[in-house]
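>>> Got a sequence here, can you model it:
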Amino acid sequence: MRAIWKGAVSFGLVSVPVKLYAATESHDVSFRQVHAKDGGRIRYQRICSLDGEEVPYADIAKGYETEDGEMVILTEDDLAELPSASSREIAVEKFVPSDQIDPMLFEKSYYLEPEKTGTKPYALLRQALLAADRMAVVTVALRQRTTPAVLRVRDDVIVMQTMMWPDEIRTPDFTVESGEVKAAEVKMAKMLVETLAGDFDPAEFEDDYAGAVEAVVKAKIEGGEVTRTETSTKSAGEVVDLLAALQQSVEAAKQARGEAS
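Presented below is the predicted three-dimensional model:
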């Protein structure tokens, strides 16, 4: 794997230099749009919807469409004045019980690997999360945008999962009527649940669609049904005194809450 980001996790006065790796990859089947007669790729032009002319990249700007359909053009100067998120810090805001976070908020997952200078504080953070049975709520700047995330432990590795902002979760615009359910039906439903009860094993699930597509493609290749075209392609510093930093962090947190040392 190749690191996509380098920075440091900070909780209190403790800093853990880390590398960030994408923890997942998509195996979705993707198709190309081609000309059925000769297999040539279909190309798309950048056509202006008003004058019908093709627009070169140099003349393409960013536009924000308002709710009433008005288009506001944003210049490079406008974009430069927007808040910029370029911090290389994963800042721990608080440690919360794992069951308080709705799974719907989770977006993407990343592995955190400690730099050589961060092995000990990394192990400390990992052990603290396990012992407390909590997740660390953090903020991090990725792709020029600050986003909330959580840190948790998976197989001795700290995982960061970015989250949606609360207002990005849609509210269903329908209501579900509560039908009358008989006691006998509830009892039978419980029996069905017990019959199908078990532990989750992801290895039991297989992507049948992707496998079927690969089989069809392989059969066509072996049968010579292949069209060849010209376009065919395929850190941060070391923590000097870890205990002292932890003690100072605890004292600072207590003072912030108005508690006595």
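>>> rest of the way, CA atoms for contacts and neighbours
OK.
>>> Please give the centre-to-centre distance between stretch 222-236 and its chain.
Centroid separation for stretch 222-236 versus its chain: 30 Å, with C-alpha atoms, centre = their mean, to the nearest Å.
>>> next one: stretch 126-133
Using C-alpha atoms, centre = their mean, the offset of stretch 126-133 from its chain centre is 22 Å.
>>> Then stretch 157-165?
On the basis of C-alpha atoms, centre = their mean, stretch 157-165 sits 6 Å off its chain's mean C-alpha point.
>>> what does it contact?
105-113, 126, 147-153 (C-alpha atoms under 8 Å, 6 or more residues apart in numbering).
>>> Over to stretch 245-261?
11, 12, 13, 14.
>>> run this one through as well so I can compare:
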Amino acid sequence: MRAIWKGALTFGLVNVPVKVYAATEDHDVSLHQVHNKDGGRIRYQRICEIDGEVVPYADIDRAYDDGERTVVLTKEDIESLPAERSREIDVVEFVPSDQLDPILFDNAYYLEPDSASPKAYVLLRRTLEETDRTAIVRFSLRQKTRLAALRVHGDVLVLQTLRWADEVREAAFPSLDEPVRISAKELELSASLVDSFAADFDPAAFTDDYQEELRTLIDAKLEKGDAIDTAQTFGEHDEAEAGGGEVIDLMEALRASVERSRAARTGSSDPGEKKPAKKAPATKKEAAPKKKSAKAS
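Below you'll find the predicted structure:
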């Protein structure tokens, strides 16, 4: 695997350098379009609608259209955004793992320790396991600020991007508003049917029949000689990588983080300063992500 991103996972004063890898891949057979008359490959071109000329990718900017006006965002504009320069995965909070609704889950990424010693990485992994907590983090990837869940998968930390709250549609269906009567006998028979199909889930037991048949069809055509020479191939785009930092004095960083957190709760500017006992503060509500009023397209 090739790392797609390098940076540091941070919580408190602890810094864990990591490499990020895509945890999944598409197994579909890659197909492209051709002219059915002569097999010539169909190419797509970026054509300017004003002058009709083909525009090189390097000369393309992005823009937002509100229906009446268009705002052009240059590469410099995009790069000036603070999130675009960040190479850190910041832990915002640790939440009970069962509070995360799977509908929020998006893409998954493996994190590999990127320092001489993986101690801080293993410590965080063990802590998440023993507390049954998931870390909610913020980071920037591919020109977007992301919210993600940092969880444990075997011996590896996995970063699972989350959809923002306003990206999940409300499931409001009038057909479910009407009361439905379910008899005890119907429920019993339904439960019996479920039991007859009960099993432990094994992902490897399932295969994509369509893709297997597609590969068989392609192989058969190749064996018959029903193919033409490929004159051109698709190019690949390599994503830039950047370096991360080193973990310095893990125990000291942990102690300082705990003291700073305690000082913040008591309102003391000096972690060692004693304060008179106070009534426990109310639980701080989770801040909802700001809804963006405009998107780049």
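>>> After superposition, what's the TM-score here?
Once superposed, the chains reach a TM-score of 0.88 (TM-score structural alignment, normalised by the length of the first structure), with 257 aligned residues with a C-alpha RMSD of 2.4 Å.
>>> which of the contacts of stretch 245-261 of the first structure are buried?
When these are checked for burial by 16 or more other C-alpha atoms under 10 Å, the buried set is 11, 12, 14.
>>> now those residues in CSV, with distance to residue 77 of the first structure and secondary structure?
Listed next are those as CSV, based on distance: C-alpha to C-alpha, whole Å; DSSP: H, G, I helix; E, B strand; the rest coil:
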residue, distance to residue 77 of the first structure, secondary structure
11, 36, strand
12, 37, coil
14, 38, strand
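>>> just these now: which is nearest residue 30 of the first structure?
Within these, the smallest distance to residue 30 of the first structure is 41.6 Å, found for residue 11 (C-alpha to C-alpha).
>>> Tell me the spatial nearest neighbour of the closest one, not counting adjacent residues.
residue 92 (5.1 Å; C-alpha to C-alpha, 6 or more residues apart in numbering).
>>> circling back to that earlier point, format the contacts of stretch 245-261 of the first structure as CSV; extra columns: distance to residue 48 of the first structure.
As requested, the contacts of stretch 245-261 of the first structure are exported to CSV (distance: C-alpha to C-alpha, whole Å):
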residue, distance to residue 48 of the first structure
11, 50
12, 52
13, 54
14, 53
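>>> picking that back up, so the residue nearest to residue 11 of the first structure lies in a strand, does it not?
Yes. Assignment of residue 92 of the first structure by DSSP: H, G, I helix; E, B strand; the rest coil places it within a strand.
>>> List the contacts of stretch 21-32 of the second structure.
1-5, 41-42, 108-112, 211, 214-215.
>>> just to revisit the earlier point, near the residue nearest to residue 11 of the first structure, how many other residues are there?
18 (other C-alpha atoms under 10 Å).
>>> Does it touch residue 135 like I think?
No. With contacts counted by C-alpha atoms under 8 Å, residue 92 of the first structure stays clear of residue 135, the gap being 10.0 Å.
>>> On the three-state scheme, residue 263 of the second structure is what?
helix.
>>> how about it, what's its match in the first structure?
Taking TM-score structural alignment, the alignment pairs residue 263 of the second structure with residue 255 from the first structure.
>>> how far away is that match from residue 249 of the first structure?
Residue 255 of the first structure is 10 Å from residue 249 of the first structure, where distance means C-alpha to C-alpha, to the nearest Å.
>>> out of those two, which sits in the busier spot?
Shown here are residue 255 of the first structure and residue 249; by other C-alpha under 10 Å, residue 249 has more neighbours (16 against 12).
>>> Roughly how far does the more buried one sit from residue 12 of the first structure?
Distance from residue 249 of the first structure to residue 12 of the first structure, by C-alpha to C-alpha: 5 Å.
>>> Which one of the contacts of stretch 245-261 of the first structure is nearest to residue 197 of the first structure?
Looking across the contacts of stretch 245-261 of the first structure and measuring by C-alpha to C-alpha, the closest to residue 197 of the first structure is residue 11, at 40.1 Å.
>>> I'd say that closest one and residue 89 touch.
No. Using C-alpha under 8 Å, residue 11 of the first structure is not in contact with residue 89, being 10.2 Å away.
>>> Residue 237 of the first structure maps to what in the second structure?
So, by TM-score structural alignment, residue 237 of the first structure is matched to residue 246.
>>> what's that match in contact with, if anything?
Residue 246 of the second structure is in contact with 15, 16, 17, 115, counting by C-alpha under 8 Å, 6+ apart.
>>> same question, residue 202 of the second structure
Applying C-alpha under 8 Å, 6+ apart, no residues qualify as near residue 202 of the second structure.
>>> With residue 18 of the first structure instead?
Counted by C-alpha under 8 Å, 6+ apart, residue 18 of the first structure has contacts 6, 7, 8, 9, 112, 113, 114, 115, 118, 235.
>>> Confirm the third one sits in a strand?
Yes. Using three-state DSSP, the secondary structure at residue 8 of the first structure is a strand.
>>> count of residues packed around the residue lying closest to it once chain neighbours are set aside?
Nearest residue to residue 8 of the first structure, sequence neighbours excluded (C-alpha to C-alpha, 6+ apart): residue 17, at 4.0 Å. Neighbourhood size, residue 17 of the first structure [other C-alpha under 10 Å]: 28.
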